[in-house]
Each structure stands twice: as C-alpha cells, then as structure tokens.
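Novice: can't give you the sequence, but here's the structure:
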C-alpha cells in the first residue's frame, strides 16, 4: 500500500544553530625576539611546549626558547605560548615588532620581549595602554638606578605615566624572570570555579631569588615595581604583584576578561536571534545575558556580594547591598529619542559589580596575660 507523506500536513524542518564564537580566555602569552626560526611573513607561531618548539626547528639556545622555558615552568603551567619574530634585518624596533605581531594575531594577551632596553620598554608600555584587543606587557630589568632609588629609571617613568597594563620585575641576575611572571599569570587564569588569584607571594619556578636589602626592596616596590626575593625563614616570594600604576595585576586581568565575556555574549545574542525587539522586554533579554557572565565571575571568585560604594546609578545608591555581587540596570526604552529609535540603539545598560578583592596584608595583635 502506498502511504502519503505527512509533509503536506505537518512540515517539520530541522535547523542546527551554528556554534558561536567563545570569548578569549586571556591566558596565552607572546614572546618576541630576533631569532629567524619563524619567517617574517608568518610573524607568529603557537607552541604547546618547549618540546614542541624543538621539534619545530628551535635548537634550545635562542633567547625566545629560554624565555619559553621560564614561561612553561610555572605552576600551574600555561597551555600554550606564541613566539613572535622581530625582523632585525630591516631593522625593526621591538615596538614595531609587537605591533606587527598584534596585526598578525589576536590570539595572545600577555607579551614579553627578549633583550629590550629601557627606552624600548617605555615605548611598548605606552603602546599597550591603548592596544586592541586588550594587552598586558611583562618586562624585567637589571637597572642599578631602580634598586638604588635613583631617578630617572624605567620603573619611576612608568609609574609617573600611570601605566596600568605593564608589569615590571627587578632581577639582578635572571634574564627571563619577566617571562616567568607572564607564565604564572597566564597559567593561573584557568576560568574554573574559585580560580581567581593574585600575583602576590607566589613562587617563580626556576628563578633564583635576588639577594636584596630591605632598602632596595623598598626602593623597587616604591616605584610600583616587583621583586622576587627571600622573606622570613626561607620564603621565596614574588612581591608585590602590581602594575606600574599600583593596580594589582589580577584586577586588570579579570576586568579585561569580564569586558570581553560581556561583549562576546551580547554579540552572540545579536547574531543568533532573528531579532531582539527594541522594547523593555528586549533589553531585559540582554540584561539576562550579561547577568550570566557576572554569575560566572562570581563562580571564579572575581565578584562577590558586598556594599556598593560607587556613584548613584538609576535606582542603585551608595550603601546598597549587592547580594549577588552585581546588579544589572538599564534605562527604559521610553527615554530614547526618535533618532535613537530610528538608529535601533538600545538604552544604556549598566553592569554594576562588586569586586571580591583579596587579603594581602594582615595586622595581628597578640594580647598576653601573666
């Protein structure tokens, strides 16, 4: 018996949604140098380990390889590194090399450049302040002026420039301690539950602590620089984990991650849905997407419930308890002008977040009774 197709009555079509781009995890570092293993036309290459580098033509004697050893030696270890080529035959400045590597790839977040002079450090630091996508610069210096407290020096210059995207480490003997610090930061940024970290008081695997006087440590940290030295009865510690302007590294990194995650989530909503109506309900859809990102930031430990101490925003006033660690607010669609409506512009949305912060200094009073 011939049966008739049901399509004429109930026509079912199946559509598989395309996978949306995920947000960058901001956990890959770039090491730049003048070795010629990577062609200038290629500019950058990605490796999963130093063994991967050796199998790809590196000999193990190059500065980039040695920096990668310091980078991958950290615990937890990063999952990959990118190596960038500085074309020394042109000649190309370190800054121009970093810029060319950014043009070639958006896949890296941190950057370390081998063998740079103080003037190059200052030029790269100035560039990364406004580089897109967001970038973080790591360097090490053996400058005697830094340790002695003599100005000018590279750390005092970056401090006065208020650079919040540059992490400097004084190291009298180790050439690649900045690469180790970058490896620590990239490896620690896993995005897992309770994974947020600070750079303060961590160990740099494979790096020998500097033998510094108390005054030298005070001089270096006074410029918002960082040291790796010995404390107490044998603690080998990275202190203080700050960027050149004094901002903790983790705060810069996780605010970057939050920004990227929100941007990617909202963009994916705009791409994946037939449309988001320009109504209060449509705006609420976007607010819910942003709330999911903030929930994840609470899960990792970057955000936490607390009292809002920022400015008054819509219905949020100073002193309000953010019980979720954040509050998402938006203007009403009715506040839009006709021109904004014609441009299909959403009303302003505000993600008000409370940072969990971190304890890095403790005062303890011991009371004794005889």
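Specialist: Yes, it's here. This one's a predicted model, so the numbers in the text were calculated from it and none came from an experiment.
Novice: going forward, measure contacts and count neighbours with C-alpha atoms only.
Specialist: Fine.
Novice: how deep is residue 281 tucked in, by neighbour count?
Specialist: Number of residues near residue 281 (other Cα atoms under 10 Å) recorded here: 13.
Novice: ok, second structure coming up, stack it against the first:
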C-alpha cells in the first residue's frame, strides 16, 4: 500500500459563509378580515400568493382581498409575490374541519381503472388497518364511479365518505362528522398483499397523499390593526408594504399608522374616498396623521369607485429593482392601469391634496398620471423607499463583511478600511441605479467633507482613527462609528420654459 499524497500536499476546501440576504422591499402585505379557504384555523397568519388568481382561488372572485390583489398585480412591473394576511376585524367563528386523506392528482386514465376487477388496499382508520377488497372498476364510466366503488367498500357505520374532487382530479376520503375525532383519523393506504393494489393508482399512499387532522370549531377574537400587524411580524418579517383591504375607521387608520411609524422600515397605503378627508382642519383624521410627519403613509384620493386605488400606488412605489442600472424612479407621472383616471378633480381639490400630501390620479391635457408621488405630509415616496433600501443594503453588507471573513476584521484602522471598502460597494451600487448622484454638500461637516464641498461620487464614508477610541469601547470590541454622507439624485417634477424671440 502506497502512502497518501496528503503526506506531501494536504489540500482542503475552506467553508464559505452565507451572505446575509437583503430585505425584500417589494413585498406587500394585504390584510383581510375574510376567512376564505386560507384561514380555516386559528393559527395561520398569512399565505403567499403570486397572482390575483391565487387570491381568487383562496377567497373567491368577489372578495375584497381579490379586488385589492387585482389592483396590485396590475402594476408594471408586476410584483413577483405578495402576502395575504389575517385581520380579525370582528370576532371570527372558525368552523370545525373533518379528518381526511386527500390524494394527489390522478395520472392514470379511466381505462386503466376499468381493467381492475379485484382491487384492494389497506386503509388506516383510527389507528386500525381496514381492508378494502374486491374493488371492481370494470363498469365505471367516469371517476365519480370510482369513488362510488370505494364508498361501497368502506365498512358500515365507518362515518367516512369518498369524494371525487373534479377540480383537483383526485379522490378524497373524509370523515362525515367534522371535528377532532380519533375514531375517524385517517392514515395512508398500503399494499395488503392480496388482489390488485390500487393505492398507488389512486395516489393515496405515503408520498402521494396528504393527511388532514380534523379540528374542533374555534373562535378568533377581534383584533386592532396594530395587533394584526404585530402578529404577522412575529411569524414572518420579510415584508415591507401594508394595505388593509377593507373599510377601516378613523381610529383604525390612526392605530395602523402609529404601528407603521414605530416599526423597523415599513410603509403603508390608504385609499381616501370621502371629500371631507381633504379639509385642512384638526378634526380631519388625515390632517392628524399629516401632523405626525412620519413619512411612512401614502394616501390616494379617489372618487371613481376604485376602493383599492392606494394598493396600486403602493405596488408602483415598491417595484424598484435596486440592483439594476438606472432603476430608481419617481412615483409621479406613473400610470395605474387598474384605476380609472378622475377628470373631475378640480384645481381646488388638487391644491387641498398637495397641502396634505395626498396623491390623486387624474389627467393632464388628456394624459393620465399620478400626482404628486408623496407620502402624507409631503415627503417624496421614492426618497423614503430609497433611503430604506440603502440603509438595509449597508447594514447587510457590513454584517456579511464581519460574518463571512474566515478569520476576523481587526480592530484597527486597517480593519476599519475593510469595512468602509465593503460599504463603498453599496454606495457605487446606488449611484449606478440612479438614487445617488454627485453634487454640492449642504449638510453638516463629516470628516474632510465640509458645507459647500463638491461630493463628486454621490456618497462619502468616514471614520475616525482607532487612536481616538475609548478603552471601554475597545474592550467591548466595538468598531469606530462610520459616518456616511449621501447626495440624493432627486427627480425633476416641473420645469419653467423661458422662450425669447426676435424678428
């Protein structure tokens, strides 16, 4: 036996750390009080959907959740996915569900079943094996007849039914009485080693079928919007936009906005349908929210019957791909394909909206567009979302630099330069996508950057030397604070044309 080459050259692959994933700022959570087929228990808080059709399948085509989803998924570029989240606006009575064994889609044709005259399979009912034998499918015309043969083979008083699901093209064995009854708890079918085994054809065996455990009726207590938001955040954090697909009271709007303003990077949207919401007085709920100056709530005024116009505005606002070149955009001028343009908005209405920071969708000389692309209070939507994206990218980049280094980032000026070098990648990325640009710095002095200096790169990261660090911070292994100056590229929303002429 020869000696191993490892005695001379010992080659090893070093483990590669995973980079921290950035937050998905395009993910919108639509809250609905509707139960549909998604919230049939008291624990499910959300479902993820990728189209309005997904929502229709869960809640029906006439549901408010589906109407909101139609408005959301109509925007271009279309969101890849969204959340539909539970909101118990009123006390919800969730009915009991039955024990069931649900097969997957049957691939065999009816003729394959008609060839079986001595079918058999072992079904586990209440922890006991029940033999279903003598299954003769030769006279079956369609798959409902197959279910009928299975039904006749079940023992009398078994309290079980065999249902043919035409939509899913599958067989379902289900308890006739809903509730958590151990006697009708079902398991997978198995080969009884007699007759012709049909469990695999019916897709009812392990690996093909799904076991549903029956549950008793439960009650979900009424929730405030903030409670629904809090409960979703506890179980799932990768979402950014908030919209309630139901009429909410002024108190509920205030409750929602208060939670969003205090949360870690969230924005919300609200459709204003009443004329009095544009009044500049302290009794107006929008005036009260405007005075909070959170820059986190976008409102769209609509008088055309589009109750969910604001979720379309939210979708447009959050559809930016920050990794792409020249992808940063302003929300003003954009079109809402699922919202009717309102040519009845007067100049007086427009001025009221602008004063509060309320958006509206109307036409300018026949061209439909959103105006003004602002959060309630007047902060531009693209600035709020862009700064959130920049902050999240910097945070994840710094974390990945620390965590992914196979050794360490030293607590020295050289180590600090490594961190700043990693953050510079993010700065360049946001210059490339058009959110940042060079210009004059008119902020406080940072490092060598002073008021009036030219910030050519559009960003500047600075840190003091570790020679100035306190002993307590050094012993705690803290880095020196990194300060960042960024110059927003902004967007042109209006222009004056001065024309001179001569004869």
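Specialist: Noted; the coordinates are in hand. Small disclaimer: the values here were computed from a predicted structure and weren't measured.
Novice: in the first structure, which spans are strands?
Specialist: Under the criterion DSSP state E, the first structure carries strands at the ranges 29-33, 44-47, 81-85, 110-113, 136-141, 166-170, 226-231, 235-239, 306-307, 321-322, 326-330, 349-353.
Novice: looking at those, which is closest to residue 266 of the first structure?
Specialist: strand 349-353 (11.5 Å; Cα to Cα).
Novice: check the mean deviation of that closest one from the second structure.
Specialist: With mean Cα distance after the TM-score superposition for the first structure, strand 349-353 of the first structure departs from the second structure by a mean of 1.1 Å once superposed.
Novice: so where is that strand in the second structure?
Specialist: Per the alignment by TM-score structural alignment, strand 349-353 of the first structure matches residues 482-486 in the second structure.
Novice: columns distance to residue 91 of the first structure and mean neighbour count on top of the strands of the first structure, output as CSV?
Specialist: Formatted as CSV, the strands of the first structure follow (distance: least, Cα to Cα, whole Å; neighbours: other Cα atoms under 10 Å):
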stretch, distance to residue 91 of the first structure, mean neighbour count
strand 29-33, 13, 27
strand 44-47, 18, 18
strand 81-85, 12, 27
strand 110-113, 16, 29
strand 136-141, 22, 26
strand 166-170, 25, 28
strand 226-231, 32, 21
strand 235-239, 35, 19
strand 306-307, 53, 17
strand 321-322, 54, 17
strand 326-330, 50, 19
strand 349-353, 46, 17
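Novice: need those in JSON lines (columns: distance to residue 199 of the first structure).
Specialist: Formatted as JSON lines, the strands of the first structure follow (distance: least, Cα to Cα, whole Å):
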{"stretch": "strand 29-33", "distance to residue 199 of the first structure": "16"}
{"stretch": "strand 44-47", "distance to residue 199 of the first structure": "24"}
{"stretch": "strand 81-85", "distance to residue 199 of the first structure": "19"}
{"stretch": "strand 110-113", "distance to residue 199 of the first structure": "14"}
{"stretch": "strand 136-141", "distance to residue 199 of the first structure": "13"}
{"stretch": "strand 166-170", "distance to residue 199 of the first structure": "11"}
{"stretch": "strand 226-231", "distance to residue 199 of the first structure": "10"}
{"stretch": "strand 235-239", "distance to residue 199 of the first structure": "7"}
{"stretch": "strand 306-307", "distance to residue 199 of the first structure": "23"}
{"stretch": "strand 321-322", "distance to residue 199 of the first structure": "27"}
{"stretch": "strand 326-330", "distance to residue 199 of the first structure": "25"}
{"stretch": "strand 349-353", "distance to residue 199 of the first structure": "22"}
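Novice: so in the second structure, which helix runs the longest?
Specialist: helix 381-404 (DSSP state H).
Novice: what range in the first structure does that one sit on?
Specialist: Against the first structure, helix 381-404 of the second structure falls on residues 249-272 (TM-score structural alignment).
Novice: quick revisit: which of the strands of the first structure sits closest to residue 284 of the first structure?
Specialist: Of the strands of the first structure, the one closest to residue 284 of the first structure (Cα to Cα) turns out to be strand 326-330, at 8.4 Å.
Novice: let me see the ranges of the helices in the first structure.
Specialist: 50-54, 63-72, 94-104, 118-128, 144-148, 154-160, 177-188, 214-222, 249-272, 280-300, 338-342.
Novice: tell me how far the closest residue to residue 293 of the second structure other than its chain neighbours lies from residue 87 of the second structure.
Specialist: Excluding its sequence neighbours, the residue lying closest to residue 293 of the second structure (Cα to Cα, 6 or more residues apart in numbering) is residue 377, at 5.6 Å. Distance, residue 377 of the second structure to residue 87 of the second structure, using Cα to Cα, to the nearest Å: 27 Å.
Novice: and if you look at residue 261 of the second structure?
Specialist: 19 Å.
Novice: give me the neighbour count for the closest residue to residue 341 of the first structure other than its chain neighbours.
Specialist: Distance criterion Cα to Cα, 6+ apart; nearest residue to residue 341 of the first structure, sequence neighbours excluded, is residue 278 at 7.9 Å. Applying other Cα under 10 Å, we find 14 residues neighbouring residue 278 of the first structure.
Novice: likewise the one 4 residues further on?
Specialist: If you count neighbours by other Cα under 10 Å, residue 282 of the first structure ends up with 14.
Novice: how about residue 41 of the first structure?
Specialist: The burial count for residue 41 of the first structure: 9, using other Cα under 10 Å.
Novice: that one -> the second structure?
Specialist: Aligned partner of residue 41 of the first structure by TM-score structural alignment: residue 43.
Novice: give me the mean distance between the longest helix of the second structure and the first structure.
Specialist: Helix 381-404 of the second structure sits 0.7 Å off on average (mean Cα distance after the TM-score superposition for the first structure).
Novice: now that helix, how far from the centre of its chain.
Specialist: 19 Å (Cα atoms, centre = their mean, to the nearest Å).
Novice: who does it touch, helix- and strand-wise?
Specialist: Under the contact criterion of 3 or more Cα pairs under 8 Å, 6 or more residues apart in numbering; DSSP states H and E, helix 381-404 of the second structure touches helix 309-317, helix 413-432.
Novice: in the first structure, what range does the longest one match?
Specialist: It stands for helix 413-432 of the second structure. Taking TM-score structural alignment, helix 413-432 of the second structure hits residues 280-299 over in the first structure.
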